[in-house]
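Q: Quick one: sequence and predicted model below, then my questions.
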Amino acid sequence: MAERMEYPAFLSKAQIKAIGSYVPEQVISNSDLEKMVETDNEWILRRTGIEQRHKAANDQLTSHLAIAAVHDMFSRFPAVNAQGIDAILVATTTPDMPFPSVASQVQQAIGAANCLAMDVSAACAGFVSALQLANGLIMTGIYRNIIVIGAESLTRITDYTDRSTCILFGDGAGAVLLEASEQGAFLYSNADTEGSGGMHVYCNPDNKIVQNGREVYKWALSTVPDKVRDLLRKAGLTLGDLDWFVPHSANLRMIEAICERLELPIEKALQSVVRNGNTSAASIPLALDAAYKEGKLQSGHLLALYGFGSGLTQSGLLVRWTLGTA
């Protein structure tokens, strides 16, 4: 087998041209959880930093959340619509059913014609992995406009008798439109998987999340900081060049610990976990859209998106933000 280059050339012709998001109306507060399982608000905040999470209604499936995020994007960016959409990629571990895909249901709902529709299953690294795949499709020259969505309805597979996991997870969706451009804004990417750690986060035969939080925490702290530094180094950049670090919002305490090991101020990290809980593949686009609405993201800002989780897998992407002020 040919030896892989240490610094492969990275080409991009993709830019983020629009963004949207959606979270269900129902909120599960820490006080609500106190009535469901042996826990309390102080314990949850101390261990996770989470104040609340959203729960899909009984008649809301992951496809409904994804569709709502796309409609939000269309409503906020009037020049964007289903016309000319070449592909839809949905990152999710909670599809409505094994098949048809969530992406195909989004395609039908928005009326995109002659469109590739495909789900991506990479858990909490799913959204970044889907962006990497979308960039590859655009590089072929065949695809020019791709919707990438991270969507989850994790509360459906949460065991509310397990106080170590039920405090974490919430539902939501975020969507972006990638557009072909000669000034590609994806600067570099990386990915890594340690399948031997897959038993630390999985869905059991009862269709419930099982997680060894201690092991996942140890793995993330021992690998993510070095991988982020490596991502920047191979792009010829440093942490000082970053405007924003956007990690998967698994747990605020984990984000704080990763930033500490990176020697990066926590103020430079964007997160969605405090108000939304851990939304797996949706956490990064939710964090991006929240920051965009708040005016934190400015055109030209350099972002490091970094997803990590079940697999154990991780995916990183350096992005030059291309949207103006919200």
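A: The structure has been received and is ready for your questions.

Q: from here on, contacts and neighbour counts on C-alpha atoms
A: OK.

Q: Strands of the stretch 101-250 of the chain, start to end?
A: 116-120, 145-153, 171-180, 186-193, 201-203, 209-211, 244-247 (DSSP state E, counting those that start in this stretch).

Q: Of these, flag the one that's most buried.
A: strand 145-153 (a mean of 32; mean count of other CA atoms under 10 Å).

Q: helices or strands next to that one in the packing?
A: Packing partners of strand 145-153 (3 or more CA pairs under 8 Å, 6 or more residues apart in numbering; DSSP states H and E): helix 62-76, strand 87-91, helix 126-139, strand 171-180, helix 283-293.

Q: put this beside the first:
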Amino acid sequence: MTRRAVVVGTGHYLPERVVENAEFEATLDTTDEWIRTRSGIERRHFAADGQNTSDLATKAAATALNDAGLAADDIDAIVLATSTADLTFPSAATMVQAALGMTRGFAFDVQAVCAGFVYALSNANALILSGQANRVLVIGAETFSRILDWNDRSTCVLFGDGAGALILEAQEHAGAVDDRGIHSTDLNSDGRHKDLLYVDGGVSTQNTGQLRMQGNQVFRHAVEKLAKTAHTALARANMSADDVDWIVPHQANIRIIQGTAKKMGLPMEKVVVTVQDHGNTSAASIPLALSVGKQRGQIKEGDLIVTEAIGGGLAWGAVVLRW
């Protein structure tokens, strides 16, 4: 028998405020058509004043717990992926732990920007495979609206706020390719490319900073690296692209999503796409897309899913899991 980390619950939360592309026309030299054409984004959600990343994460987590039919104290650990935590410390994960009423276990944050949820899933999987946890709540949550330069039309129109969550549970399976659960992960980073996507501030520089991105260079790296990491993860699981039911990618840009699917030899009909409604929600985008895909009836039990993401660092990776 093989111990697997199986998804038993999902949930997501989006702030109430919806910002259509047309809103930017009043303050920027841009149009709805320009934004749609270059990114595929039509709208995004922004957190309200006083609404923090941990608040969004808590709402998504509560929905996932309800979906799984579990209580907070049924969870052994929380792994929260975010680059926009409420405070320098403590972690947003411990704030979610308290807000849920979870009185046991442990919680910590993971920071790998847009690749954060893939990194969080990999860490959660390792906790389960090692026996340190039987149930792990994995969350991606961001309030990127707080770090945008509202005068930079090339970046501020791309990002949104939100949170998604799933619960992994240890289950014993036969060790076959049709087992439910995570089958493989692949993580990568290359710090030489820091200047392609970063925030020009931080704690030790004593400057909050704003997001900076060389979009064309990020695009060039993204398609190649995302397809490669997906193929690597599939090979580790003794599978190929032909076995994939759904790609659930980081929702950054429709052209990156289309380019990656093409490079993998898969049709867009096999890709869960939510970027038009959410924009780029960084570490929240994959769990948001998983939750929405399940809600839509696209993702069903037994489906083989590949999630892949790339973000600042550069950091990138993929996870292969059977739903």
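A: Alright, I've got the coordinates. Small disclaimer: the values here were computed from a predicted structure and weren't measured.

Q: Quick check: closest non-adjacent residue to the equivalent of Asn21 of structure 2 over in structure 1.
A: Asn21 of structure 2 maps onto Asn30 of structure 1 when the alignment is built from TM-score structural alignment. Once flanking residues are discounted, Asn30 of structure 1 sits nearest to Asn41: 5.2 Å by CA to CA, 6 or more residues apart in numbering.

Q: Could you point out which of the strands of the stretch 101-250 of structure 1 sits nearest Arg53 of structure 1?
A: strand 171-180 (7.3 Å; CA to CA).

Q: What residues in structure 2 pair up with that closest one?
A: The aligned range for strand 171-180 of structure 1 is 161-170, by TM-score structural alignment.

Q: The matching stretch vs structure 1 - mean distance after superposition?
A: Superposing on structure 1 and averaging over aligned pairs (mean CA distance after the TM-score superposition for structure 1), stretch 161-170 of structure 2 comes out at 0.5 Å.

Q: surely Thr238 of structure 1 meets Arg229?
A: Yes: between Thr238 of structure 1 and Arg229 there is a contact under CA atoms under 8 Å: 7.4 Å.

Q: ok, back up a step: which residues does the alignment partner in structure 2 of the residue nearest to Asn30 of structure 1 contact?
A: Per TM-score structural alignment, the equivalent position to Asn41 of structure 1 in structure 2 is Asp32. With contacts defined as CA atoms under 8 Å, 6 or more residues apart in numbering, Asp32 of structure 2 is in contact with Asn21, Ala22, Glu25, Glu42.

Q: The same query, at a cut-off of 10 Å, please.
A: Glu20, Asn21, Ala22, Glu23, Phe24, Glu25, Ile41, Glu42, Arg43, Val157 (CA atoms under 10 Å, 6 or more residues apart in numbering).

Q: Any of these buried? List them.
A: Glu20, Asn21, Phe24, Ile41, Glu42, Arg43, Val157 (16 or more other CA atoms under 10 Å).

Q: For the third one, which non-adjacent residue is spatially closest?
A: In other words, Phe24 of structure 2. Nearest to Phe24 of structure 2 is Thr30, by CA to CA, 6+ apart, at 6.9 Å.

Q: how about the one you found, what does it touch?
A: Thr30 of structure 2 touches Asn21, Ala22, Glu23, Phe24, Arg153, Ser154, Val157, counting by CA under 10 Å, 6+ apart.

Q: Val319 of structure 1 too?
A: Contacts of Val319 of structure 1 by CA under 10 Å, 6+ apart are 14-16, 184-189, 242, 244, 300-305.

Q: Okay, and the aligned partner of it in structure 2 sits in which element?
A: Aligned by TM-score structural alignment, Val319 of structure 1 pairs with Leu321 of structure 2. Under the criterion DSSP states H and E, the helix or strand holding Leu321 of structure 2 is strand 315-322.

Q: Read off where stretch 251-266 of structure 2 ends up in structure 1.
A: Going by TM-score structural alignment: stretch 251-266 of structure 2 matches residues 249-264.

Q: tally of neighbours for the nearest residue to Gly40 of structure 2 once chain neighbours are set aside?
A: Distances taken as CA to CA, 6+ apart place Ile254 nearest to Gly40 of structure 2, at 5.1 Å, with adjacent residues excluded. Here the number of neighbours of Ile254 of structure 2 (other CA atoms under 10 Å) works out to 20.

Q: go on, Asp29 of structure 2?
A: What Asp29 of structure 2 shows, counting by other CA under 10 Å, is a neighbour count of 11.

Q: What of Arg192 of structure 2?
A: Look at Arg192 of structure 2: counted by other CA under 10 Å, it has 9 neighbours.

Q: if I line the two up, what does it land on in structure 1?
A: That one, Arg192 of structure 2, aligns with Ser196 by TM-score structural alignment.

Q: Quick check: that match touching Leu312?
A: Yes: applying CA atoms under 10 Å, one finds Ser196 of structure 1 in contact with Leu312, separated by 7.6 Å.

Q: Please tell me how far the residue nearest to Gly40 of structure 2 sits from Thr274 of structure 2.
A: Taken as CA to CA, to the nearest Å, the spacing of Ile254 of structure 2 relative to Thr274 of structure 2 amounts to 9 Å.

Q: shared neighbours of these two, which are they?
A: Gly40, Ile41.

Q: can you tell me what part of structure 1 stretch 116-136 of structure 2 aligns to?
A: The aligned range for stretch 116-136 of structure 2 is 126-146, by TM-score structural alignment.
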